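# Sequence and predicted structure, then a few things I'm wondering about:
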Amino acid sequence: MYRIFIVEDDDKIAGILKETLDKYGYEVGRAQRFHDIKNEGMQWKPDLILLDINLPRFDGFYWCRQIRTCSNVPIIFLSARTGDMDQVMAIENGGDDYLTKPFHLDVVLAKIKGALRRAYGEYAQAPSARDEWELNGLRLDRSKNSLVYTDNRVELTKNETLLLDCLAAKFGSIVSREELLEALWDDVDFVDDNTLTVNVTRVRRKLEELGLPGVIETVRGQGYRLSTKWGNPDHE
């Protein structure tokens, strides 16, 4: 039984979500301490978090960043904000998906099922020889969602790990945006194409933190690929 933690200060919306998820067999908890979402949520040990943006004290972006300091649990934002920038900020701050209010409960359930399958179920990364791979000194540990280069380490979200793993599996070859969307989100009909762009930007930024700019190349109109040049002394 998967555990879902709802962070929503509107009692009516939270109640509807809880009632629906209870009906489908999930174990559901609701946030009570809106000044202490991180600790309350982690004590509850959820498998997925539904997170509103407009909250008392601090907004959902803040709490998502706080949760990401200690957990890669899937986080789906729920918000009345419909602007593209809000969705970009949700992904930038560590969210995995975004739903706008008012929402259809069928869509919420589809998003939840998809996120749980990717994280823990049939689409989760199975133990294999590729759980940890190395390319030109760059090492990705899929089991820990971490990336290491020259003794420097950065932590990745689940989707960032999947993205980098897909590109590495076709090292030097182009991976289409469609392939990446299907790998990261099985329910692609509900995914804004801009969400993929944001995830690519985040992975690029983390590679730059390791001293590896330009590793992910954009092939206009086709997709992305990993450059074959990094780690090469002649690469400028």
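Yep, that arrived.

# switch to C-alpha atoms for all contacts and neighbour counts from now on
OK.

# The strand or helix carrying R225 packs against which elements?
Per DSSP states H and E, R225 falls inside strand 223-226. Using 3 or more C-alpha pairs under 8 Å, 6 or more residues apart in numbering; DSSP states H and E, the elements in contact with strand 223-226 are helix 158-169, strand 175-176, strand 216-219.

# Kindly recompute the last result at 6 Å.
Packing partners of strand 223-226 (3 or more C-alpha pairs under 6 Å, 6 or more residues apart in numbering; DSSP states H and E): strand 175-176, strand 216-219.

# now the longest one: how far from the chain's centre is it?
Its chain's C-alpha centre and that of strand 216-219 lie 21 Å apart, by C-alpha atoms, centre = their mean, to the nearest Å.

# next one: stretch 92-100
Worked out by C-alpha atoms, centre = their mean, stretch 92-100 lies 7 Å from the chain centre.

# gap between the two ends of that stretch?
End-to-end distance of stretch 92-100 (C-alpha to C-alpha, to the nearest Å): 17 Å.

# one more structure, for comparison:
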Amino acid sequence: MIYRIMIIEDDAVIREELKTLLCGNGYEVQCVTDFADPVGEVKRWQPHLILLDINLPGENGFRLCSGIRAFSEVPIIFVTSRNTDMDELNSIMLGGDAFITKPYHVAILLARISSLLKKAWPSREEEAYQHRGVMLSPESGRITYGGNSVELTKNEMKILVFLFRHAGKICARTDIVEYLWDNRLYVDDNALSVNISRIRDKLTALGMPDFIQTKHRQGYLI
């Protein structure tokens, strides 16, 4: 259950910087590098959110936004060096959802992305996750294996959602803590250890004692 974000930015340095940032925060990223038909790229890839510059080769970002709005309500964040009131007004009038100026503040950009995704795709958090025979259901707040299930606390559920979203990859402790804070769950490093321990106890009771692996000085892996 990974959100797809499309970057429409002609500056290669900024484009790669954004891609690295977003990939590091668990998003799947597609970059437009051929500006012959960016609207066609949006139709083909169907992203969950778009980061859009204004100054682009060919059609500018405002026209692209209008073209996208003709067939899609996908959230669009303008990320641009243009910072006049008229630019921001145009972005709103043409269907943009947010306007962020360069150089952007990383935390603010990520928070805006997260907020818009939750509003646009509210049901995604409720979908069930499955990995190695273990099923996680955010809607019911339970984890199931072998026909048996146990109830999870809100913190335990959110931690497992993050791990399931990154199944097969090592998740750094700092990334998990930041994710919880972004979701207004105030957990520090010690509290994370306590929650992981409790989750493991519940998984052990279900017959999956080694479901969460600890990678020394790296994080956790499922």
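Perfect, I can see it now. Because the structure is predicted, anything quoted here is derived from the model rather than measured.

# Which of the helices and strands packed on strand 223-226 of the first structure sits closest to D84 of the first structure?
Among these, strand 216-219 comes nearest to D84 of the first structure, with 21.7 Å by C-alpha to C-alpha.

# buried stuff in the closest one?
By 16 or more other C-alpha atoms under 10 Å, the buried positions in strand 216-219 of the first structure come out as 216, 218.

# how about the helices of the second structure, start to end?
12-24, 38-45, 61-69, 85-93, 106-120, 154-165, 173-182, 189-206 (DSSP state H).

# could you list every residue that touches the one residue sitting closest to the centre of the second structure?
For the second structure, Y27 is the residue whose C-alpha lies nearest the centre (C-alpha atoms, centre = their mean; 4.6 Å). Listed by C-alpha atoms under 6 Å, 6 or more residues apart in numbering, the contact set of Y27 of the second structure reads 2-3.

# matching residues in the second structure for the strand holding R225 of the first structure?
Strand 223-226 of the first structure lines up with nothing in the second structure when matched by TM-score structural alignment.

# distance of the closest residue to E132 of the first structure other than its chain neighbours from V7 of the first structure?
For E132 of the first structure, ignoring the flanking residues on the chain, the nearest one in space by C-alpha to C-alpha, 6 or more residues apart in numbering is D141 at 4.4 Å. Noted for D141 of the first structure: a distance of 30 Å to V7 of the first structure, by C-alpha to C-alpha.

# which of these two has more neighbours?
V7 (25 against 18; other C-alpha atoms under 10 Å).

# How much space separates the more buried one from N93 of the first structure?
V7 of the first structure is 16 Å from N93 of the first structure, by C-alpha to C-alpha.

# Same question for E8 of the first structure.
Using C-alpha to C-alpha, E8 of the first structure is found at 18 Å from N93 of the first structure.

# R33 of the first structure now?
Applying C-alpha to C-alpha to R33 of the first structure and N93 of the first structure gives a distance of 21 Å.

# Neighbour count: these two, which is higher?
Higher neighbour count among R33 of the first structure and N93: N93, with 18 against 13, using other C-alpha under 10 Å.

# Could you give the number of residues near the nearest residue to T174 of the second structure once chain neighbours are set aside?
Nearest non-adjacent residue to T174 of the second structure, counting by C-alpha to C-alpha, 6+ apart: D189, 7.8 Å away. By the criterion of other C-alpha under 10 Å, D189 of the second structure has 11 neighbours.

# same deal with T201 of the first structure?
The burial count for T201 of the first structure: 15, using other C-alpha under 10 Å.

# Tell me which helix or strand it sits in.
Using DSSP H and E, the element containing T201 of the first structure is helix 193-209.

# okay, now the aligned partner of R44 of the second structure in the first structure: neighbour count?
Following TM-score structural alignment, the counterpart assigned to R44 of the second structure within the first structure is Q43. Q43 of the first structure has 9 neighbours, counted by other C-alpha under 10 Å.

# cool, R204 of the first structure as well?
20.

# which non-adjacent residue is nearest L192 of the second structure?
Leaving aside its sequence neighbours, L192 of the second structure sits nearest to V177 (C-alpha to C-alpha, 6+ apart; 7.2 Å).

# Looking at the first structure, name the residue matched to the one you found.
V177 of the second structure is assigned no aligned equivalent in the first structure, the criterion being TM-score structural alignment.

# Tell me the spacing between V177 of the second structure and S193 of the second structure.
11 Å.

# more crowded one of the two?
Per other C-alpha under 10 Å, whichever of V177 of the second structure and S193 has more neighbours is V177, with 19 against 13.

# Give the closest residue to the one in the first structure that sits across from N90 of the second structure in the alignment in space, chain neighbours not counted.
Aligning on TM-score structural alignment places N90 of the second structure opposite M89 in the first structure. With C-alpha to C-alpha, 6+ apart as the criterion, M89 of the first structure has its nearest non-adjacent residue at 7.4 Å, and that residue is F61.
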